[in-house]
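Visitor: here you go, sequence then predicted model.
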Amino acid sequence: MTPSRSAIVTGGARGIGRGCALALARQGFDIALVDLLSKEMDRTRGEIEALGRHALCFEADTSDFARARQVVAEIQTAFGRIDFLLNNAGKAQPKGILDIAEDEYDRTIAINLKSCFNYIHAAAPLMLAQGGGRIASISSLNALSGGVTAAVSRFAYATAKAGILGMTRALAKELGPTILINAVCPGLIETELAKNHVIIERGAQLAREGIALGRVGKVDDVAQLVVFLATSEPCFITGQHFVVDGFQYHV
């Protein structure tokens, strides 16, 4: 019998994180969810357990370095190993350079970029000690494009998401060959966050005018790539970023 594998999903309560957590559970992973949205996180835990997998919930601000170390240690104790880390926690920032305050910029960087450092810093030593592991971090198409007119894509958000790509390339060199680390850059994906920012209302127009595949992306489009990065054997891929946008060529 194949031993159970375990995964940490930050920002796993809803949206892309929830979809990836469920997809990983279907592949036999026990899941540890890390989020501040306790009600939504409990719902996702129930869905994971309905798939026959173990699930843990940790209410935590992912930008908190000390809390990250505590959470990862508790997950290691509970599951015995950590096979996959998905850094998914993120925060929109609609303000431009002329409007944003220093604390708003700092918070955007902390949630979108520093949180990745926090959880990699905590999990990587454990993965190295157990002989291997994999990490994926959710960046954004905006890391490559500099952002568009949508509310989540102004410069601070794009800056943080671009930082994930540099971190991924550098850590692939530091942690290889034992740990594989890659990044995923979603384009316009239909999630609760996107709906809250009225992005999906523009979806039909975007599909006609600027997405080659003619539709807005779904959470499962991202989740299937994340599952591949977590499970593919053999895997000769590290330090890379993968764009999931249906070829969003004019937005």
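Guide: Sure, I can see it. In this text, all values refer to a predicted model and were calculated from it rather than measured experimentally.
Visitor: going forward, measure contacts and count neighbours with C-alpha atoms only.
Guide: OK.
Visitor: pull out the buried positions in stretch 64-78.
Guide: Neighbour-count burial for stretch 64-78 flags Phe65, Arg67, Ala68, Arg69, Val71, Val72, Ile75 (criterion: 16 or more other C-alpha atoms under 10 Å).
Visitor: take this one as well and set it beside the first:
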Amino acid sequence: MENLFNLTGKVAVVTGASSGLGADAALAYAKAGADVALLARRVEKLEAVKEEIEKTGRKVIAVGCDVTKEESVKEAMQTVLDTFGHIDILLNNAGVAVRGGVDSMSVEDWDKSFDTNVKGIFLASKYVIPQMKERGYGKIVNIASVNAIIADKQDMFIRHSYNASKSAVLGLTKGMACSYARYGITVNAVGPALFESEMTSGTLFKSEQFLNGYNAVNPAGRPGNRGELNGTVLYLSSDASSYVQGQFIVVDGGGALV
């Protein structure tokens, strides 16, 4: 049977690829046969990810990019196109989680969430979609969050700008999916729950009280393990999902069910 998850000959761009879920996904793309462009602000941290991907034998480049700045994104995508000639897959993974409720957070923190989590997807897609339209093919995967559809009342987990920005990602995903399906481009979103990453290891994973509470209400009884998001990302990035459009797949151990 044909391997529908085979990405040989494809070029994947991963934003926020310097650590965590982005780094894991980039390596998964390479293992599936794709060449990979790693984008992040911290170029020095991309080097370790680049070295791991080079071990797979795939071609990989590390490109400095601030997804909140249009010129930075434009230049980064042009570098990718100059290197590989085309882009087949865009994983919009760059994101931030700013704590605070609307009664206490600053306007700056609110804007930071939307600039990275929503504007970043807009800018990256803006400079990738035109060549996808020309070629009649493209796979765009936007990393949202389970917190796009649920919220938490625990003080340490109140992140209203995060909830709002990740919900906005779902609206943007649906709009893009409807507009670009005619060009052979699929656009879908993934909603991870709690995974250990650079973003969470120094905060949520340090709180025994929080983890005990999370595990008690989550049907799986635990957070996500490293690599458990890769299957969903690969599915939506491959021809296995050729007729899947504008969908939101939650990867949360069943947490959104309770």
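Guide: Ah, there it is. Bear in mind that the values here come from a model prediction, so they are computed numbers and not experimental data.
Visitor: picking that back up, may I see the buried residues of stretch 64-78 of structure 1 organised as a markdown table, with distance to Ile138 of structure 1 and secondary structure added?
Guide: Below are those laid out as a markdown table (distance: C-alpha to C-alpha, whole Å; DSSP: H, G, I helix; E, B strand; the rest coil):
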| residue | distance to Ile138 of structure 1 | secondary structure |
| --- | --- | --- |
| Phe65 | 19 | helix |
| Arg67 | 21 | helix |
| Ala68 | 18 | helix |
| Arg69 | 20 | helix |
| Val71 | 20 | helix |
| Val72 | 19 | helix |
| Ile75 | 21 | helix |
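Visitor: what does Leu22 of structure 1 correspond to in structure 2?
Guide: Structural correspondence for Leu22 of structure 1 with respect to structure 2 (TM-score structural alignment): Leu27.
Visitor: picking up where we left off before, can you redo the buried residues of stretch 64-78 of structure 1 as TSV with distance to Ile120 of structure 1?
Guide: Below are the buried residues of stretch 64-78 of structure 1 laid out as TSV (distance: C-alpha to C-alpha, whole Å):
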residue	distance to Ile120 of structure 1
Phe65	11
Arg67	13
Ala68	9
Arg69	10
Val71	12
Val72	10
Ile75	14
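Visitor: re earlier: what about the residue nearest to the match of Leu22 of structure 1 when sequence neighbours are not counted, how many neighbours?
Guide: Sequence neighbours aside, Ile53 is the residue nearest to Leu27 of structure 2 in space, at 5.7 Å (criterion: C-alpha to C-alpha, 6 or more residues apart in numbering). Here the number of neighbours of Ile53 of structure 2 (other C-alpha atoms under 10 Å) works out to 23.
Visitor: mean deviation of the longest helix anywhere in structure 2 from structure 1?
Guide: Looking across structure 2 with DSSP state H, the single longest helix is helix 160-180. For helix 160-180 of structure 2, the mean distance to aligned residues of structure 1 following superposition is 0.5 Å (mean C-alpha distance after the TM-score superposition for structure 1).
Visitor: centre of the chain to the very next helix or strand once past that helix, how far?
Guide: Helices and strands here follow DSSP states H and E; after helix 160-180 of structure 2, the next one along the chain is strand 185-192. Centre-to-centre, strand 185-192 of structure 2 and its host chain are 9 Å apart (C-alpha atoms, centre = their mean, to the nearest Å).
Visitor: quick one: name whatever helix or strand follows strand 185-192 of structure 2.
Guide: Using DSSP H and E, the next helix or strand after strand 185-192 of structure 2 towards the C-terminus is helix 198-201.
Visitor: who's in contact with Glu54 of structure 2?
Guide: Residues in contact with Glu54 of structure 2 (C-alpha atoms under 8 Å, 6 or more residues apart in numbering) are Val60.
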